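Asks: sequence unknown, structure follows:
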């Protein structure tokens, strides 16, 4: 730990970020003001001051030891990208100086040909541009022996198409802001110039000892264990959740938090999660574009610190079969810039008209666009997690809680005299204070649950950037707000008083959205039946889910709000299909490698030892008076292993054939469907037999670290 750990956090928070204080110190007053207007109000930065900002940023970075800068962006790879350039510049006379121009700050030109484009451009069309995003502060990233100045940017092609996940997110923020302002004006809240959406992603993760990780080709290549028998003890005693944090892990957490605080990332919560050696870190709410950047940095910082501490960080959604997977609960809200949270019910939600209007808009948006919302979190990892008994199902429903459901029922029936003063819990213990009772209980099975003053989108995967699901949330919300606004205006034009029109539109929305509201256990078969009866999409895997990107009405929505063009949507569909196929192919080939070079040799060697031991025993049976029954009992051990090994060898041959058959499919979508329907079941069949063999083989002969070792050795 550094010296910062001994200081109050406030004294060094954001020290490695070119934030307000650093800007004020390094920029002339008028330049500082212009930059703040750009950041806070979205005004364009005057071109003539970009050079001044660049110089001040460079001076600040070099004072902290930076020698290079990079445009830091989010390509469609699921992670970040950067190309480092030195401040060093050679002059005509051969001398060198450090220089960073306004042009270098505003625009970069990385090679775009090696990043996913989903067919928007040919491989030979290499030119791409990064453009500075002033709304997200530049920061210094530690690495090696120094610092690098990282400048958050968007990434676009030569013709202006978005090749990243940040550009559509920023567009969606603008779209939902404009739609919200229109609706607020209609309901009588005027003068609003900006509405923001906010996010607070709770990041779940596993830590295992690095020595075990290095011995698992499946973890290295795919992020998950393709083989592994469950240990006798897993999470069934429920003793890990919120338990005492092991010292070694706590030291890791403390260093991660220190690095995050230096970067101005508001890490708030740390705790043990449900599964053995699973943990969580959660931030304070931020504007959604900052939350998106910061979550990517959280994952990167955790990787670096974990490696330094002798851990391997596992962010895959389901790294261990039969053990709880990891999500990234995306807490989302919307509010007036610098003002009220529009999803805060207040003390009397039944009379809080802005809350009711925006609540109904959320319900309408989720109901209408649940398919694309589900598609926004579709991935190989989430396919293993969604629908299991620790994660939301593949059906998108909304949980509001008993009290809010009563409020909506009362409004629907016209009983607007309902009173919902804040409730309390009195435990009757003199030394325990009275507790405020929330408006909603927590339904941990719901994929989209109201949790007091925000919605928790619990279906987001732990390894996924939050840009895409929040971009989708913002866009469907913009559409829903406009639809609701149009309904209110139509009623007013039809002769209704404004207050009556608003309430009538809210009531209509309450009635229309009953299908998407589900108060019960989302893990149950009742939910599956309810989904079928209510016509809710139930897309079990990625190939089924990503088809939502091609729905014509969905495409029209994104185009209408200027979030994505039709070409950009098609590219994202293609990228997701391609990544799914390639990912499953890597998993299958890795499994094949492990079976051939590790499992079969280990089992065969042990089988030989058993056979030799049995033959020796059989030869001595008569002389030692061993009965035939006793001899046959020992023969049974050998027989079971031999039969399982033979079955595994046969299944391995089938897997090889299935991989070849997958490659023969005509289209990428055909390959994706084949992977889901044929290749994954084949892999699962192999795993079942291999895991059975694992518990028969002497541990000293088994090369792979076991679940017991990885999950219980700290």
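Replies: Nice, I can see it. Keep in mind that this is a model prediction, so the values were computed, not measured. Numbering: from 1, shown residues only.

Asks: from here on, contacts and neighbour counts on C-alpha atoms
Replies: Will do.

Asks: can you show me the helices along the stretch 551-700 of the chain?
Replies: Secondary structure of the stretch 551-700 of the chain (DSSP state H, counting those that start in this stretch): helices at 552-560, 566-594, 600-624, 628-663, 668-674, 680-694.

Asks: so can I have TSV of the ones you listed showing mean neighbour count and distance to residue 708?
Replies: Formatted as TSV, those follow (neighbours: other Cα atoms under 10 Å; distance: least, Cα to Cα, whole Å):
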stretch	mean neighbour count	distance to residue 708
helix 552-560	16	46
helix 566-594	20	19
helix 600-624	15	19
helix 628-663	16	22
helix 668-674	21	33
helix 680-694	18	12
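
Asks: looking at those helices, which is nearest to residue 286?
Replies: helix 552-560 (24.3 Å; Cα to Cα).

Asks: what angle do the closest one and helix 566-594 make?
Replies: Between helix 552-560 and helix 566-594, the angle comes out at 120 degrees (axes from the mean of the first three to the mean of the last three Cα atoms, to 10 degrees).

Asks: save the helices of the stretch 551-700 of the chain as CSV, and put in distance to residue 350 too.
Replies: Formatted as CSV, those follow (distance: least, Cα to Cα, whole Å):
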stretch, distance to residue 350
helix 552-560, 31
helix 566-594, 39
helix 600-624, 66
helix 628-663, 56
helix 668-674, 47
helix 680-694, 50
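
Asks: wait, which of those is closest to residue 156?
Replies: Per Cα to Cα, nearest to residue 156 of the helices of the stretch 551-700 of the chain: helix 566-594, 10.8 Å.

Asks: here comes the other one, which I'd like you to weigh against the first:
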């Protein structure tokens, strides 16, 4: 291993930049060139067919078989002209990644390229080998993928990719996209009913999303020399370097040249695929970075985020780099998340979370703002469950991430507005009067202040014209949390409309009825609002007093999925039924167990087969040297102290690893999956991971650098 480490470090020193070229110096010349967009359809379809298809996409109605046949022919001609040979239904099973099965256009029997409308609309992948939570058995393998016309087809690696949903033979959703699409309908229907209290012209409300993606980048050779990174995506061992992120000099700093080259390359490939990436920068931890797109309709944004991660991984390989999407790949450093910037947009062009100079629009803004806060208050545990994963458990509550306690940050201005509305029924939003920061430097123009500061410690923060759900993990498919958010907001809006109508039926004028309901909702949801430091111990104590949950471990957070209220909520809005919810609960518990199991096995392997033998080898060398010094009559006190320290940590490492293995063996006999997952959380991860790591990391300090088998943090993180 020590030899492998040295070889890897030598490879890094000899790396050269990878050359690549953009199709044009203007992004607009090639943006979306690899997608079969509505513009492409308009050019290639008959006007009558194009009208049917575009209306179906806009309104979410079905595309008839004859139109599908025309679309298939046009898509085939477009793809063949670009050198494409295969097509695939691109879907998002409950593995968390994407899936595809490629078929060729070429038909050997007729010796021509074919692509029927039926092949566009539907395929049949094997459903038994994907996670299904007991919905299907091994011998019941049939499942279906079905075309989602609202997300454009695209070309990736000479393959035409068709975004689809994935369902079982009996109709249950086996993917992330199906419930997301249903949740979009739910929040649309509920939001339109509220909007029409203010503007009868509103016929559709679309959830919008911008996903900020955090990630780490290390050299590919160093990644390959760390079995824990290869097997689990994170370093189970590794002592913090003398210089980590404490100077905050990496944040927004000059981007390392190899990473910048990689960024430019994957941005070009993203733009070709219509992914509107717009921002890149260094994050806080060394080796950590962020990419962010502009806002899109939530289904497209979700597809694009999944595609972006896949694209980044492929492009990184060309640059001899490895992208790490794990939420906490390096202990002691900031972890990575997805900051989901969510808003609701009407078909009349209004962002429902945008304050305005108009009194009517401001009342509408407050209505949706309060409804969202009430949703988070009423369903905080469901939101927490939506972001639960083995990786995210390491991140939530750490120094850079929101805590496991779900709360809402509004900022002083909006908090004062809601307090005034609750107490006195008054609405005062002075949007038109800009606030300025006077710097006292004549050369510098005055800075226009926002209505609210940012709170990086809040898991769910209002940031001017949107809510930012910051607690989502960096490796997650955002469709899960966004589905939950859409559903809970839809439910609150539906209840709100009913409550307002009841007030009107009692004789209240419409505006007064709305204000009365808002005042009640503000009062009922007040305890979920928090403006302070979410990292502090004081907040944990305060949250406990308020009765807010603090579910730090995934198996315990996921219990809410089995509650009747959650089942009723999802069934009420037609998003998931009881069987689908139970399946997701089981799938996610299985995933948690396997992730912790893999990490514990990696820990045992590295400790018993690499670290302990290395430490003993070095210890024997020290003993030999000490005996030599003793024979010469020289002082051996320092050597003996070091030998004893190494012995102590070797024993602790061995003892805890063997105890962890015993605990794992006991748990593997447990047939109840919930108890097994909870046991892996408490009796394996919580009981032994930190103890084992402490001993291993102490040995890293004592063993000669030349002997140490694992690539060290300082060697991985400071890539240039």
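Replies: Yep, that arrived. In this text the structure is predicted, and so the values were computed from the model without any measurement.

Asks: so for residue 69 of structure 1, which of the helices of the stretch 551-700 of structure 1 sits nearest?
Replies: When the helices of the stretch 551-700 of structure 1 are compared for distance to residue 69 of structure 1 using Cα to Cα, the nearest one is helix 566-594, at 29.0 Å.

Asks: sec struct for the alignment partner in structure 1 of residue 211 of structure 2, please.
Replies: Taking TM-score structural alignment, the alignment pairs residue 211 of structure 2 with residue 201 from structure 1. Three-state assignment for residue 201 of structure 1 (DSSP: H, G, I helix; E, B strand; the rest coil): strand.

Asks: how much space between the residue nearest in space to the middle of structure 1 and residue 676 of structure 1?
Replies: Closest to where the C-alpha atoms of structure 1 average out (Cα atoms, centre = their mean) is residue 464, at 3.4 Å. Using Cα to Cα, to the nearest Å, residue 464 of structure 1 is found at 20 Å from residue 676 of structure 1.

Asks: kindly report the same for residue 124 of structure 1.
Replies: Distance, residue 124 of structure 1 to residue 676 of structure 1, by Cα to Cα: 32 Å.

Asks: same check on residue 112 of structure 1?
Replies: Taking Cα to Cα, one finds residue 112 of structure 1 at 31 Å from residue 676 of structure 1.

Asks: neighbour count for these two, which is higher?
Replies: Set residue 112 of structure 1 next to residue 676 and count neighbours by other Cα atoms under 10 Å: residue 112 wins out with 23 against 20.

Asks: now do the contacts for that one.
Replies: 125-129, 157 (Cα atoms under 8 Å, 6 or more residues apart in numbering).

Asks: again, but for residue 643 of structure 2
Replies: Counted by Cα under 8 Å, 6+ apart, residue 643 of structure 2 has contacts 619, 622-623.

Asks: so which pair among the contacts of residue 112 of structure 1 is furthest apart in space?
Replies: Across the contacts of residue 112 of structure 1, no pair lies farther apart than 125 and 129, at 12.3 Å, counting by Cα to Cα.

Asks: so which of the two has more stuff around it?
Replies: The neighbour comparison of residue 125 of structure 1 against residue 129 (other Cα under 10 Å) goes to residue 129, with 22 against 12.

Asks: what residue in structure 2 is paired with the more buried one?
Replies: Checking TM-score structural alignment: residue 129 of structure 1 goes with residue 144.

Asks: list the buried ones in stretch 339-358 of structure 2?
Replies: 339-346, 351-356 (16 or more other Cα atoms under 10 Å).

Asks: ranges for the strands of the stretch 451-600 of structure 2?
Replies: According to DSSP state E, counting those that start in this stretch, the stretch 451-600 of structure 2 carries its strands in the segments 460-462, 467-473.

Asks: let me have those strands in CSV, adding mean neighbour count and distance to residue 569 of structure 2 as columns.
Replies: Formatted as CSV, the strands of the stretch 451-600 of structure 2 follow (neighbours: other Cα under 10 Å; distance: least, Cα to Cα, whole Å):
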stretch, mean neighbour count, distance to residue 569 of structure 2
strand 460-462, 25, 21
strand 467-473, 26, 21
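
Asks: of all these, which lies closest to residue 234 of structure 2?
Replies: strand 467-473 (13.8 Å).

Asks: how much space separates the residue nearest to the centre of structure 1 from residue 314 of structure 1?
Replies: 13 Å.

Asks: hang on, the earlier thing: so which of the contacts of residue 112 of structure 1 is the closest to residue 263 of structure 1?
Replies: When the contacts of residue 112 of structure 1 are compared against residue 263 of structure 1 (criterion: Cα to Cα), the nearest one is residue 129, at 25.6 Å.

Asks: make a markdown table from the strands of the stretch 451-600 of structure 2 and add distance to residue 177 of structure 2 to it.
Replies: Output for these, formatted as a markdown table (distance: least, Cα to Cα, whole Å):
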| stretch | distance to residue 177 of structure 2 |
| --- | --- |
| strand 460-462 | 23 |
| strand 467-473 | 17 |
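
Asks: between those, which one is nearest to residue 574 of structure 2?
Replies: That would be, of these and by Cα to Cα, strand 467-473, which comes in at 23.7 Å.

Asks: where in structure 1 does the closest one fall?
Replies: Using TM-score structural alignment, strand 467-473 of structure 2 lines up with residues 455-461 of structure 1.
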